[in-house]
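S.K.: predicted model, plus sequence, below.
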Amino acid sequence: MDLYGKDFLCTQEWEVEELMAVLDLAAKMKRDRFSPRWSRVLENKTFFMFFYNPSVRTRQSFECAATELGGHAQFLEPGAMRLKTEKTAGETIEDATQVMSRYASGLGIRILEDKIGAYGEGDDLLRQYARWASIPIISMAHDKYHPCQGLADIMGWAEWFGQGPGHTLDMGVLEGKKLLMTWGHGALARSWCSVQEGLLIASRFGMHITLACPEGYDLDPQVIEWTKTNCGAHGTEFQIVHDPCSGYEGAHVVYSRHWMSPRAYVDGEFQKQKEVEMALKYPQWICDEEKMALTTDAIFTHPMPVDRGHEVTDAVASGPRSVIYNVAENRLHVQKALMALTMGNL
C-alpha cells in the first residue's frame, strides 16, 4: 500500500485498510517513540503549517511529530503572506501552492468557523490547495472535518477497550460498541468538524451510533447519510434522539461536545454571540455523573479544549474513565505516522 503524496482531508475518503496502516504505525511509534528507526524519516524535509485559526494541541503535536521524524514544521499565517481574497488583491492559491510545493514536502491547513462566511468555505479552500499542490495537503481541522482528531479518537478508544497503550492495536474491540455523540451546551460556538469526523470514523469501525441534540442543531446531511451507510455496511444501528438523557442508555463511549446550529452564518458573517446566547438556554444538556450512570460503564471522550461546567462536569472530565488526555496524546502519534507515510522515506 502506497500512501506517499496522498491528501488527508476526511477519513471517509480513505479506505479502512489505509486508515489501519496509519493506526498500526502510530501504535508502533507510540510504543517505541524515540527509536532511531523513526528519527530520519523526514530528514531535511519541511512541513508547512498554515494557520488561519490558532491552536494548542494541533501546532504542538505537529511540530513535535516533525522534530521526532527528523524534519521541521514551519508556522505560517495568512496575514503575513499577501494572499488574494474576495476583498484584497494578492497572490492566487494556484501560484502560492505551486511555489510551496517546490519548497516543502507537505502542507497542513487549519481554518475554522470564524474565518469563513458560510459553512463549506473552509473545505472548498483545502480542496483548491489540493488541486494545485504536488505535495500532500493535510487538514489540521477545517469547518467540515478534522481527520487527525478522528484517528486519535478511535485509537484512544481501541486502546481502552483493548490491551492498552503500548500493545498492538486491535480495532475489533470496538465492533458492536455504542458511541453516544451528544450535543453539550456551552459558551463557545464550535464548528462541526470534530463531531462529524467522530461519527464517520466510529461507524467505519463497526460501532453503533446514537446522535443526541436539541431540535435545530442538525449536522451536515451528507455526513449523516455517510454515517447511515457505514452503519448499514456493518449491520449496526444509527439513531438520532432529541432529549438529553435517553441516548446514554447502553453507551460504551460518551462524546459530549457543543456544536453550532445550521443558522450560524447570516449574510456572510458568523453569528458567534447569538450562537452562544442560544446554546446557554439548554443547561440540561450537560454530561454529568447521573447521566453517565445510565451507560454501560462508558468512557468519556472529548477532542479538547473542554468547556467544563457546560459540556461536561469536572467530575466526569477528570474522572477515572475519562480518556481526554490519552486521545490528546494520540494526536502526536497518528500525525507522526501520517506524515511518515505521506511524506517520508519509509
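M.R.: Nice, I can see it. Numbering: from 1, shown residues only.

S.K.: going forward, measure contacts between C-alpha atoms and count neighbours the same way
M.R.: OK.

S.K.: helices of the protein, start to end?
M.R.: Read by DSSP state H, the chain holds these helices, from start to end of the chain: 16-31, 57-68, 93-103, 121-132, 147-161, 193-204, 221-234, 272-279, 289-292, 314-317, 324-343.

S.K.: just want the angle from the fifth one to helix 324-343.
M.R.: Computed with axes from the mean of the first three to the mean of the last three C-alpha atoms, to 10 degrees, the direction of helix 147-161 lies at 130 degrees from that of helix 324-343.

S.K.: and the contacts of helix 147-161?
M.R.: The contact list for helix 147-161 (C-alpha atoms under 8 Å, 6 or more residues apart in numbering) reads 8-11, 19, 23, 139-141, 164-165, 169-171, 173-174, 194, 197-198, 201-202, 253, 301, 303, 323, 326-331, 334-335.

S.K.: distance to Gly186 and mean neighbour count for the helices of the chain - can I get that in TSV?
M.R.: Below are the helices of the chain laid out as TSV (distance: least, C-alpha to C-alpha, whole Å; neighbours: other C-alpha atoms under 10 Å):
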stretch	distance to Gly186	mean neighbour count
helix 16-31	32	19
helix 57-68	21	20
helix 93-103	36	16
helix 121-132	23	18
helix 147-161	21	24
helix 193-204	15	25
helix 221-234	23	16
helix 272-279	6	17
helix 289-292	17	15
helix 314-317	14	18
helix 324-343	18	24
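
S.K.: redo the ones you listed as TSV? Include distance to Tyr248.
M.R.: Listed next are the helices of the chain as TSV, based on distance: least, C-alpha to C-alpha, whole Å:
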stretch	distance to Tyr248
helix 16-31	28
helix 57-68	28
helix 93-103	45
helix 121-132	32
helix 147-161	17
helix 193-204	16
helix 221-234	19
helix 272-279	20
helix 289-292	6
helix 314-317	14
helix 324-343	18
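
S.K.: hold the first one in mind and look at this next one:
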Amino acid sequence: MDLYGKDLITTQDWGKEGLDEVLALAKGMKKHRYEEPYTEILKYKTFFMFFYNPSVRTRQSFEAAATELGGHAQFLEPKAMRLKSKDKAGETIEDAASIMSRYGVGLGIRILEDAVEQYGDGETLLREYAKYASIPIVSMAHDKYHPCQGLADLMGLQEHMGDVKGRRITMMWGYSSMVRSWSSVQEDILLLPRYGMNFTLAYPEGFDLDPEVIETAKKNAEKAGAKFEITHDRFEAVKGADVVYSRNWMSPKRYAVGKEEDQKLALQYKDWRFTSELNNLTNKAYFIHPMPVDRGNEVDDEVASGPRSIIYDIAENRLHAQKAIMALTMASGWK
C-alpha cells in the first residue's frame, strides 16, 4: 500500500493493510535503530511541529525520530506566530499550509481541549490544514484522537503477546485531578477491536466518551469477530483481563463547566483506581498507560512499576512508530 503523502489524523482513516505496514517497519527500525538505510530516509529534510498544547514525550519522540531519520524537526508555537484566530488578524490556515508545504515534508499538530472552545474544534483544524497542505498532516494528539499513541500501544501488545486476536483488554477510568483528554483512550477504543481484541470499557456514571466513537468501535469489533462491552463495575470489568489500561479522562461536561468543576465531579470516585487487589482478579494482565501516570490515583505504584507493566516499552515505541509513519508518508518511493 502506498502511504506517501497520506495524512494521519486517526487510524480509523487508514486501512488495516497500511497500519500493518507501519507496525512492521517500526519493528524493523527498532531492531536496526541506527543503521542504514533508515538513517538516510529524511536526510536534509524538515518536519514542522505545531504545539498548541505543551508535551514531554511527544516533542522528544518526534524530534528524535526526525534526527534518527537524518532530518530535522522544527518546534513551533502558534501563539508566537502571526496566525489568524477569532481574536486577531493574521495568516490563514490556507496560506500557512501552502507555504509550509514549500519548506518541509510534513506537519505535526498537537491541539487538545485546553486550546479549543468546543469538542471537535481541534479535529476541524487538522482537517482544514490537510485540505490546503500538499504535505502530510500528522496528529500529535488532538481533542478526539491520538493515532501515534494508539499504534505504539498496539505495537507493544504485539511484542509481548504476539497475535492479540481473542485477547481481552479492559480500559478502566482511574481517578485523577488531571482532567485528561479523550484522545488516547478513544484511539485505542477504535484501533484495538480492529485487531480482534475483546474490549471492556469500565467507568463511573457520568464519564461517557464520544457516542459516535463508541458506535464505530462496536462495528469494528463485530467486523473482526470481537466483543465490545461497557460496564460501571470495575471489579467485574477486570476479571480475567489479559491487559488493563487504567487512565483518567474528563467528563462530557468539561467544555461547558470548565476544568475546575470537572475536577470536582471526579472527586466522588477516588476509589476508582487499578489496585493490587483488582490486579489479582486479572489473567496476569499486562498494564499499559500512555503516561504520565498519576501514581497512587489512577493505579497503585506497585502495579505501574510491577513485572507486568510495559509502560516504558510502549513509551519507547512512540519513537519507532513515528519514524515509520514519517518514512512511509514523507519519503517518496521509500519502503
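M.R.: Right, received. Where do you want to start? A quick note: this is a predicted structure, and the numbers were derived from the prediction, not measured.

S.K.: what's the burial count for the closest residue to Glu40 of the second structure other than its chain neighbours?
M.R.: Leaving aside its chain neighbours, Glu40 of the second structure sits nearest to Gly70 (5.2 Å; criterion: C-alpha to C-alpha, 6 or more residues apart in numbering). For Gly70 of the second structure, the tally of surrounding residues (other C-alpha atoms under 10 Å) stands at 17.

S.K.: which ones are touching Gly70 of the second structure?
M.R.: Residues near Gly70 of the second structure by C-alpha under 8 Å, 6+ apart: Thr39, Glu40, Ile41, Leu42, Lys43, Tyr44, Lys45.

S.K.: quick check, nearest of those residues to Met100 of the second structure?
M.R.: Lowest distance from Met100 of the second structure to the contacts of Gly70 of the second structure (C-alpha to C-alpha) belongs to Lys45, with 12.4 Å.

S.K.: what's the offset of stretch 24-41 of the second structure from the middle of its chain?
M.R.: Chain-centre distance of stretch 24-41 of the second structure: 22 Å, with C-alpha atoms, centre = their mean, to the nearest Å.

S.K.: what does that stretch contact?
M.R.: Identification of contacts with stretch 24-41 of the second structure by C-alpha under 8 Å, 6+ apart yields 68-71, 155, 317, 320-324, 327, 331, 334.

S.K.: what about the aligned partner of Gly71 of the first structure in the second structure, neighbour count?
M.R.: In the second structure, Gly71 of the first structure lines up with Gly71, judged by TM-score structural alignment. For Gly71 of the second structure, the neighbour count with other C-alpha under 10 Å is 20.

S.K.: ok, Gly71 of the second structure touching Thr46?
M.R.: Yes - in this structure, Gly71 of the second structure is within contact of Thr46 by C-alpha atoms under 8 Å, at 5.9 Å.

S.K.: nearest residue to Val116 of the second structure in space, ignoring adjacent ones along the chain?
M.R.: Leaving aside its sequence neighbours, Val116 of the second structure sits nearest to Gly122 (C-alpha to C-alpha, 6+ apart; 6.4 Å).

S.K.: residue at max distance from the center of the first structure?
M.R.: Distance from the C-alpha centroid of the first structure, by C-alpha atoms, centre = their mean, peaks at Ala89 (32.3 Å).

S.K.: mind checking which of the helices of the first structure is nearest Leu83 of the first structure?
M.R.: helix 93-103 (7.5 Å).

S.K.: between that closest one and helix 121-132, how many degrees?
M.R.: Using the same axes, to 10 degrees: helix 93-103 of the first structure against helix 121-132 is 60 degrees.

S.K.: average distance between helix 93-103 of the first structure and the second structure?
M.R.: For helix 93-103 of the first structure, the mean deviation from the second structure after alignment is 0.6 Å (mean C-alpha distance after the TM-score superposition for the first structure).

S.K.: can you list the helices and strands that that helix packs against?
M.R.: Applying 3 or more C-alpha pairs under 8 Å, 6 or more residues apart in numbering; DSSP states H and E, one finds that helix 93-103 of the first structure makes contact with helix 121-132.

S.K.: how distant is the helix it packs on from the center of its chain?
M.R.: Distance of helix 121-132 of the first structure from its chain centroid, counting by C-alpha atoms, centre = their mean, is 17 Å.

S.K.: who are the packing partners of it?
M.R.: Judged by 3+ C-alpha pairs under 8 Å, 6+ apart, helix 121-132 of the first structure is in contact with helix 93-103, strand 137-142.

S.K.: could I get those in a markdown table, plus columns for distance to His185 of the first structure?
M.R.: Below are those laid out as a markdown table (distance: least, C-alpha to C-alpha, whole Å):
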| stretch | distance to His185 of the first structure |
| --- | --- |
| helix 93-103 | 37 |
| strand 137-142 | 21 |
